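S.K.: sharing a sequence plus its predicted fold:
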Amino acid sequence: MIRVLLADDETMIRAGVRAILAADPGIEVVAEAGDGHEAVELARLHRPHVVLLDIRMPRLDGLGAAEELRTAAPGTAVVMLTTFSEDAYITRALGSGVSGFLLKSGDPRELIAGVRAVAEGAAYLSPTVARRVLDTLGGGRFSRAAEARARLEPLTGREREVVALVGAGLSNQEIAERLYVVEGTVKAHVSAVLGRVGLRNRVQLAILAYEAGLVPGA
């Protein structure tokens, strides 16, 4: 059972998200919070597998809560719930160790898929959010694509395969099954790639995969 903590200051949004997640018998919402401070305290108490954080909340926003959760609940994956009007928040969150981004108005199936993916250790980017991130990171799309391909050029063919599958939202186990290798080999590839391209986490690597055109539909 995947245990989820939901944090949003709007009661109606929390009710809607909870209803969507309730459609999956393998997901349980164990607690709800109305602000970032409460989310951090409840995460310490309940130790959920996943925390869904609204970016804009009173007292402590989602970005601040994500930072605190890195030490308060280090085994918990954090997913940001966002809207189209929060592009600047999304780009700031890329460096805060979050595991994914989901659009509040997106397809309910994406919400369930995203929660399942990050619970299994993958990064998950709603395709719509990923495109918005690429459009707002600065510089032209063409130049960023060229830069991304150049950063990935030193990688081996297998490492590029792994990067593409990370970008597609697959977990280490799923990548291992796809490539017919053991999960430890995938972990080693991901760690090596992060070090070689100078990135901190899987979400940043997924963005790079999108920029380089390695993810179908990107």
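M.R.: Great, that's in hand.
S.K.: C-alpha from now on. contacts and neighbour counts both.
M.R.: Will do.
S.K.: Leu165 and Glu177 touch, don't they?
M.R.: No. Leu165 is beyond contact range of Glu177, at 11.4 Å (criterion: CA atoms under 8 Å).
S.K.: neighbour count winner among those two?
M.R.: Taking other CA atoms under 10 Å, Leu165 and Glu177 do not tie; Leu165 has more neighbours (22 against 13).
S.K.: which stretches in the chain count as helices?
M.R.: Using DSSP state H, the helices found in the chain span residues 11-22, 36-46, 62-72, 87-93, 108-119, 127-136, 141-152, 157-167, 172-179, 183-197, 202-211.
S.K.: and these, which is most packed in?
M.R.: Of all those, helix 202-211 has the most neighbours on average by mean count of other CA atoms under 10 Å, namely a mean of 25.
S.K.: just checking, what packs against that one?
M.R.: strand 124-125, helix 127-136, helix 141-152, helix 157-167 (3 or more CA pairs under 8 Å, 6 or more residues apart in numbering; DSSP states H and E).
S.K.: is it possible to get CSV of the ones you listed that adds distance to Thr11?
M.R.: Converted to CSV, the helices and strands packed on helix 202-211 look like this (distance: least, CA to CA, whole Å):
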stretch, distance to Thr11
strand 124-125, 24
helix 127-136, 23
helix 141-152, 38
helix 157-167, 32
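S.K.: pasting the second one now:
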Amino acid sequence: MPVTVLLVDDEPLVRAGLRAVLETQPDITVVGEAADGASVIPLVRQLRPDVVAMDVRMPLMDGIEATRAVLRTVEQPPKIIVVTTFENDEYVYDALRAGADGFLLKRARPAEIVHAVRLVAEGESLLFPATVRKLAAEYGDRPGNAQARAVLERARLTEREAEVLRLMTRGLSNGEIAVRLTVGTETVKSHVSAVLAKLGARDRTQAVITAFESGFVTPS
């Protein structure tokens, strides 16, 4: 399936590098570029990209606020990957909490960049469990944790759904969870969908963050 991408970064060389990598792939097309988060919403509405690769730190509107704005105001919003220099960064954690589907390091290899774009375009989260766990341990102790606990309590997950959520926090794919639980992949997909719906989570990343911040799973 063809994938369209919007690049958002205040550094022209970064945008040029990402474009050069992505456009080597016959199924990926870069449909536009922006130098700041403030330009994202009109471009998303005009170009309707499948994926936005968004710098997390920009001068006028950073990737966190731009992510929130897109998800709040755009009907059927694109998938969002935040692009960062440092993975252990509060900005990255805040972007994931805001609804980004994952993050990618600027020093990532070309194959990793292509894989990330395809993965989120297909509806998966670009989740690095060890890093997300570390970020949650460092930056997740906030007043919002009470809200996360309330969300989890209201969700009333079944025993199997709770087990699936614990495995999600470890970064296991649907197939890996299926093997672990000795059930079919379609059964796991049903459980994951139920977990996301009950938690009100946009994707697996949001569900995992709720699991950490609520204390359902200890991030340390």
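M.R.: It's in. The shown structure was predicted, so the numbers you read here are calculated from the model rather than taken from an experiment.
S.K.: coming back round to it: okay, the helices of structure 1 in a markdown table with distance to Glu28 of structure 1 next?
M.R.: Output for the helices of structure 1, formatted as a markdown table (distance: least, CA to CA, whole Å):
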| stretch | distance to Glu28 of structure 1 |
| --- | --- |
| helix 11-22 | 7 |
| helix 36-46 | 12 |
| helix 62-72 | 20 |
| helix 87-93 | 26 |
| helix 108-119 | 11 |
| helix 127-136 | 25 |
| helix 141-152 | 38 |
| helix 157-167 | 26 |
| helix 172-179 | 22 |
| helix 183-197 | 27 |
| helix 202-211 | 24 |
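S.K.: to Ile2 of structure 1, which of those helices lies closest?
M.R.: Using CA to CA as the measure, helix 108-119 is the one of the helices of structure 1 that comes nearest Ile2 of structure 1, at 7.0 Å.
S.K.: which residues of structure 2 does the closest one align to?
M.R.: The aligned range for helix 108-119 of structure 1 in structure 2 is 110-121, by TM-score structural alignment.
S.K.: the matching stretch vs structure 1, average distance?
M.R.: Compared with structure 1 after fitting, stretch 110-121 of structure 2 deviates on average by 1.3 Å (mean CA distance after the TM-score superposition for structure 1).
S.K.: and the gap between Val183 of structure 2 and Thr158 of structure 2?
M.R.: Going from Val183 of structure 2 to Thr158 of structure 2 by CA to CA, to the nearest Å gives 16 Å.
S.K.: which ones are touching the spatially most central residue of structure 2?
M.R.: By CA atoms, centre = their mean, structure 2 has its centre lying nearest to Asp101, at 1.5 Å. Applying CA atoms under 8 Å, 6 or more residues apart in numbering to Asp101 of structure 2 gives the contacts Lys79, Ile80, Ile81, Val120, Glu124, Ser125, Leu126, Leu127, Asp203, Thr205.
S.K.: quick one: Val51 of structure 1 from Tyr124 of structure 1, how far?
M.R.: Between Val51 of structure 1 and Tyr124 of structure 1 the computed distance is 13 Å (CA to CA).
S.K.: counterpart of Ile90 of structure 1 over in structure 2?
M.R.: Residue correspondence to structure 2 (TM-score structural alignment): Ile90 of structure 1 is matched to Val92.
S.K.: OK, contacts around its match?
M.R.: Taking CA under 8 Å, 6+ apart, we find Val92 of structure 2 in contact with Val56, Val82, Thr84, Phe103.
S.K.: what do you get for Ala136 of structure 2?
M.R.: Residues in contact with Ala136 of structure 2, defined by CA under 8 Å, 6+ apart, are Tyr93, Ile209, Phe212, Glu213, Pro219.
S.K.: does the first one touch Leu135 like I think?
M.R.: Yes. At 6.2 Å, Tyr93 of structure 2 and Leu135 qualify as touching, with contact defined as CA under 8 Å.
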